[in-house]
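Peer 1: Compute the structure for the input listed below.
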Amino acid sequence: MAEIHGPGGPPPHIPDDLTVAQFMLDVDHESRPVRPEAQANPWMIEDATGRAIRFAEVRERTHGMANALYSRWKLVCIYSPNHVDYAIAVWAVHRLGAIITAANPAYLVGELEYQMSITKAKLLIIHPWSLAVGLEAARAAGLPADRIVLFDALYDAAPTLGSYPTISQLVAEGLAKPTCFYERRLRPGEGKTKLAFLSFSSGTTGKPKAVCIPHYGPIANVVQMTHLANLQTLPWDERKWRPGDVCLGVLPFFHIYGLVVIMHFQMFCGTTLVVIPKFNFVDILKSIERYHINQLPVVPPMVVLLCKHPAVKQHDLSSVRAVMSGAAPLSAELIHQLSQVLPKIHIGQGYGTRMTETCTTVSFPQIEQRICTPGSAGRLVPGIVARVVKPDGSLAGLNEPGQLVVKGPAMALRYMNNDDATRETFVDGWVYTGDEVTINESAELFELLKVRGFQVAPAELEGHLLDHPDVSDVCVVGVPDDYSGELPLAFVVPSAPALERMKKDSAEAGRVKASIKKHVTDVKVHYKRLAGGVEFIDVIPKNPSGKLLRRVLRDRAKEMKAQGLLTDADKAKL
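Peer 2: Next up, the predicted model:
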């Protein structure tokens, strides 16, 4: 197998002279489904209040915000959970030709300050829930107080929000005066190079890296997914995607899955997005029932909850027609369990929804199947070309394992200010994903396992752990987990003083492990914590050049898990 192409023919024309905002709000692309009743169904619903936001309001608020911001800043950082004005903020910034970098709202001060500093963000948009951390990070990054804007608070807001302007105040200001900005139309081809997003990806090594995504990338991926959805030949009532559907919008918009697949693809396809800022599973069940939600874009931990949480039986989920899982592999066992709980739904998986470098979707659920091929991460989408590369550099055949290497119209350009990592990942238009896969005769992708959809860079954790006084050497690997996909596990060579203490007191080993885990928990976002545990080891295996033999320890961790020897792992909480 030299190369395999996503079936379904080439996608329709992908405009290369539009910004993301112009594509979403201003043009009628040939692939765009017609919304029911001439766009009468809302684009978004605010979960907490039931407020419906229709196309005219989305467009007007985008214009107002752009008009208020027109002369101020060229790179904007958003640090917020999901909000109905999140998309409006993104598109307003794009109207101005500026760039968005979206930060994880769970970041602690140091992590947010790092993102703001390396991107040189000039404006920070913060949700009131995140205000304290955002302000401290802004001060650390040298951002003046007049460069801070707040999303509007609904409930649970911080007691004191200060005098910072809100999105609604900016929108009102912008709509009250004549248009002050000139929205330049891109030259033909310019959309392929003009940056829209600096989205962060851990990749496989080092600290999080800023991925340079041009406007053409998300536009192309939306066209690819929409073209595939338009190929459905099932009866209307049995189709996975239909204009007029209602979609769950709880997966975070800062993540590439939420940003492209949910915030852009779903609304482009005529779906109403119920925007939920905070994950609470029981509240989500209530929202599904209240708004008659049809589409559930999820990650494996949510599937576990749907299968096992006792509250599921207390709510009417009959409106749900399709579940699409992404960001981490979903086991065949979980698919079977979910089909027993919700026997009438479509279930499928996609790949690329954790892959910032591919600007999201590489494969999508098979449109002709109600329950997609067990273990499959979907079928390659039209426009994708894939290779599976063996360790010796040769190309694997069908059903043979190797590293997935892909190219297509949506690929990111490079990492910002990181030539070495760029050369490793982006090679002559191909993206080296670092994931082991097989591809079968039907162009279906099978992954061989990242924590809740987030790539965790072992080297980042290892560098931090080496600062702990009881750690002499360390290697971090992923241990498979049904709930999270993988969990970080640290193999640690204890320092000489720690070994001495442990010899004198058998209980000291537990205290040292707890201290090492706390060392990470205190400064890292939740998915980077050592939920897989800490295991002591005499020596970290390395090759002659000093490179960690991570695969050796990964295999050892799998064996220990199978034998029930990973006693330090955290228990999943439903």
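Peer 1: Every contact and neighbour count from this point should use C-alpha atoms.
Peer 2: Fine.
Peer 1: does Cys372 really touch Gly348, like I thought?
Peer 2: Yes: the criterion here is C-alpha atoms under 8 Å, and Cys372 meets it with Gly348 at 5.1 Å.
Peer 1: Compare neighbour counts for those two and give me the winner.
Peer 2: Using other C-alpha atoms under 10 Å as the criterion, Cys372 and Gly348 rank with Gly348 on top: 29 against 21.
Peer 1: ok, for Met502, nearest residue in space, not its chain neighbours?
Peer 2: Once flanking residues are discounted, Met502 sits nearest to Glu508: 5.1 Å by C-alpha to C-alpha, 6 or more residues apart in numbering.
Peer 1: brain fart, Gly375
Peer 2: Excluding the flanking residues, the one nearest Gly375 by C-alpha to C-alpha, 6+ apart is Ala332, at 5.2 Å.
Peer 1: what does Gly429 give?
Peer 2: Spatially, and ignoring its direct neighbours in sequence, Gly429 is nearest to Lys407 (6.1 Å; C-alpha to C-alpha, 6+ apart).
Peer 1: how about this one, so we can line them up?
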Amino acid sequence: MARKVTEFVSSRGALPDIPDDITLPQFILDSWHPTRPVSTKGNPMFIDDVTGRAVHLPEVHARTFGLANEMKSRWNVGNDQVVCIFASNHVDYPIAVWAVHRLGGIVTTANPNYTAEELVYQLQLTGACAVISHSGSIEVAEQACRNSGIPPDRLSVLDCPQGYAGTFPTIEDLVQAGISKHPQFVECRLAKGEGKAKIALLSFSSGTTGRPKAVAVPHYAVLANVVQMALHGRANAMDGASDQYQPGQVVLAVVPFYHIYGIIVLMHFYTFLGFTLVVMPRFTLEGMLASIQRHKINHIMVAPPMVVLLAKNPLVRAYDLTSVTLCMSGGAPLSAELTRQYCARLPHSAIGQAYGMTETATALTFPRIDMHVSTPGSGGQLLPGNRCRIVKADGTLATYNEPGELYVTGPTVTLGYYKNEEATRETFVHLDGTSARWVRTGDEVMFNERCEIFVTDRIKEIMKVRGFQVAPAELEGHLLKHPDVDDACVVGVPDEYSGELPLAFIVPSHDANERMKESSSEAEKVKRAIMKHVEDHKVYYKRLAGGVYFVDSIPKNPSGKLLRRFLRDTAKEIKTQESTKARL
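Peer 2: The predicted structure follows:
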């Protein structure tokens, strides 16, 4: 009789040594590792999709030095100081990240679509001392810096659009000024073991509840994840077992670098492999298709909404996508049916999913390399070095094909939530009294006998909208500031393109109820005002695209906790009824 397995590990075996005394740029740009494939192609590291500009390794070295040199000279950026990058993708984005790390600083990345209010929250929580903004977001950045007490001379612009004549220096200005000077800094050097505690990134996650939290990601965790992915993909050229991840290929960098998926998997893993990253500043379907055809892209890293378009939009048929050999989807679950539709449209492309979290320095699983189309519904195969347990509702441990809440430990577990000990204790836990720190994911999953993960439900309250985390509590707190709202509950409703959409159940105030009684059109006015209240203060994917529905009361348990699952079911029924009426 087979042994009952209650802890899941990869069959790939133990990880090789992972250096714990070097920073990310030292690992990616300056050093060697046995899992790294040997590249003899001489291909550029980055290509700007807009201009076609190619950037090779020597230029990356020079620009990283120049920017670090000027940031030290002009801003005195040093050990553990935080620099915020508030920008869309750009070929100098990695330069900015690695320049801060050369100085021993910390990078926090922010969504360039944030409102000033959202950016102020991030700048104040992280204590950022300088901001590098995209030109299209400069007005928001300027306002946020002013409200956060960051001097205007510590704001710069990442890109340099044609005709730009702004008052803030560009990265190009800083690079050229830094290259022209003698070294103004001594590069950060880590002692043995220091990489496990030295923060590289403050990446934002909603955790399981509440406002976004800054996850403290150490250098070692990112290095470990890169090694895990390389080992799983058998990337070393001397291995000869797989050509999927061999150097000299081209990957489309359209997933945003400010997202943990983009900054670790794309920016670090793919440069480690020796791929060329074609950098797109923002996603449009036509732009992506043209880029794939123009640059003969081999790998595309996407989120489920992009797969929907690739599988269903007729525009896809007008482009030659035969160069694509792998599509990897992450950020939210991808259905088996959508996978099938993608394969019908692009039969030459392998497709699979990865599953991960900001709290685990991204990927815990990766697509199988021995399958052209990964197991339908699977979120990928467990990466080597991770250990997982699944805790069932009764507190016992699940075995194969039994669902429960996922707990994970391994070399990529991060340091916790920055300046938030309470939230850290809730998510980063010790099991069985051991010293190992386990991340309580809040996801209900199960593993099959091949250690492939299947996400079956979300125990935590977080919604996934276009691959981005949205915390209902954040929106509810904001809604309660509106004078027409007495109580609120936000849930996610399924949507084929976005995955989920936020929908709000609202208990109107007494005054709002009286107005609605007097006029039949007032209810629609109140709904629009509530939706605009969110639109004016929150990034686009947090808007109430699922709608606003008035109720007499929000159901709660005796302790006052929202019965969110009940309202989620109610929301699904409402949407089903609306869809049925629309078809009649």
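Peer 1: tell me what the longest helix belonging to the second structure is packed against?
Peer 2: Ordering each helix of the second structure by length in residues (DSSP state H) puts helix 564-583 first. Using 3 or more C-alpha pairs under 8 Å, 6 or more residues apart in numbering; DSSP states H and E, the elements in contact with helix 564-583 of the second structure are strand 485-495.
Peer 1: What residues in the first structure pair up with the next helix or strand after the strand it packs on?
Peer 2: Sequence order places strand 499-508 as the next helix or strand after strand 485-495 of the second structure, per DSSP states H and E. Aligned by TM-score structural alignment, strand 499-508 of the second structure falls on residues 485-494 of the first structure.
Peer 1: swap in stretch 185-205 of the second structure?
Peer 2: Per TM-score structural alignment, the counterpart of stretch 185-205 of the second structure in the first structure is residues 181-201.
Peer 1: ok, now stretch 334-354 of the second structure?
Peer 2: With TM-score structural alignment applied, stretch 334-354 of the second structure matches the range 330-350 in the first structure.
Peer 1: How much space separates the corresponding residue of the first structure for Ser559 of the second structure from Phe265 of the first structure?
Peer 2: In the first structure, Ser559 of the second structure lines up with Ser545, judged by TM-score structural alignment. Per C-alpha to C-alpha, to the nearest Å, Ser545 of the first structure is found 46 Å from Phe265 of the first structure.
Peer 1: Over to Leu342 of the first structure?
Peer 2: Look at Leu342 of the first structure and Phe265 of the first structure: by C-alpha to C-alpha, they are 25 Å apart.
Peer 1: These two: which is more packed in?
Peer 2: Between Leu342 of the first structure and Phe265, Phe265 has the larger neighbour count (other C-alpha under 10 Å), namely 23 against 18.
Peer 1: Quick check: that one touching Met225?
Peer 2: Yes: when contacts are counted by C-alpha under 8 Å, Phe265 of the first structure is listed as touching Met225 (7.4 Å).
Peer 1: re the thing from before, the residue nearest to Gly375 of the first structure contacts Ala377, doesn't it?
Peer 2: No: judged on C-alpha under 8 Å, Ala332 of the first structure makes no contact with Ala377 at a distance of 10.8 Å.
Peer 1: re earlier: the match of stretch 334-354 of the second structure spans what distance, first to last residue?
Peer 2: From its first residue to its last, stretch 330-350 of the first structure covers 10 Å (C-alpha to C-alpha).
Peer 1: ok, now how distant is Tyr107 of the first structure from Val456 of the first structure?
Peer 2: The gap separating Tyr107 of the first structure from Val456 of the first structure is 14 Å, by C-alpha to C-alpha.
Peer 1: let me redo that: Thr179 of the first structure
Peer 2: 44 Å.
Peer 1: Tell me which of the two has more neighbours.
Peer 2: Taking other C-alpha under 10 Å, Thr179 of the first structure and Val456 do not tie; Val456 has more neighbours (28 against 14).
Peer 1: Make sure that one is actually in contact with Phe200.
Peer 2: No: at 11.4 Å, Val456 of the first structure and Phe200 do not qualify as touching, with contact defined as C-alpha under 8 Å.
Peer 1: Aligned counterpart of the residue nearest to Gly429 of the first structure in the second structure, please.
Peer 2: So Lys407 of the first structure corresponds to Thr409, using TM-score structural alignment.
Peer 1: Counting neighbours, what do you get for its match?
Peer 2: Counted with other C-alpha under 10 Å, Thr409 of the second structure comes out at 22.
Peer 1: and if you look at Leu306 of the first structure?
Peer 2: Here the count is done by other C-alpha under 10 Å, and Leu306 of the first structure has 21 residues near it.
Peer 1: Quick check: it touching Val312?
Peer 2: Yes: applying C-alpha under 8 Å, one finds Leu306 of the first structure in contact with Val312, separated by 6.4 Å.
Peer 1: now the strands for the stretch 101-250 of the first structure?
Peer 2: Remark: strands assigned in the stretch 101-250 of the first structure by DSSP state E, counting those that start in this stretch are 123-126, 148-150, 195-201, 209-214, 246-249.
Peer 1: and the first one, how far out from the chain's middle?
Peer 2: Here the centre of strand 123-126 of the first structure is set off from its chain's centre by 20 Å, with C-alpha atoms, centre = their mean, to the nearest Å.
Peer 1: Give me the aligned partner of Ala220 of the first structure over in the second structure.
Peer 2: Structural alignment (TM-score structural alignment) places Ala220 of the first structure against Ala224 in the second structure.
Peer 1: distance of the residue of the first structure positioned farthest from its centre from Ala514 of the first structure?
Peer 2: If you look at how far each residue of the first structure sits from its centre, by C-alpha atoms, centre = their mean, the farthest one is Lys504, at 46.4 Å. Look at Lys504 of the first structure and Ala514 of the first structure: by C-alpha to C-alpha, they are 18 Å apart.
Peer 1: got it, and Lys503 of the first structure?
Peer 2: Distance from Lys503 of the first structure to Ala514 of the first structure, by C-alpha to C-alpha: 17 Å.
Peer 1: got it, and Val534 of the first structure?
Peer 2: Val534 of the first structure sits 8 Å away from Ala514 of the first structure, going by C-alpha to C-alpha.
Peer 1: Those two: who's more crowded?
Peer 2: Set Val534 of the first structure next to Ala514 and count neighbours by other C-alpha under 10 Å: Val534 wins out with 24 against 14.
Peer 1: Identify the residues contacting the more buried one.
Peer 2: Residues in contact with Val534 of the first structure (C-alpha atoms under 8 Å, 6 or more residues apart in numbering) are 489-492, 513, 516-517, 568-569.
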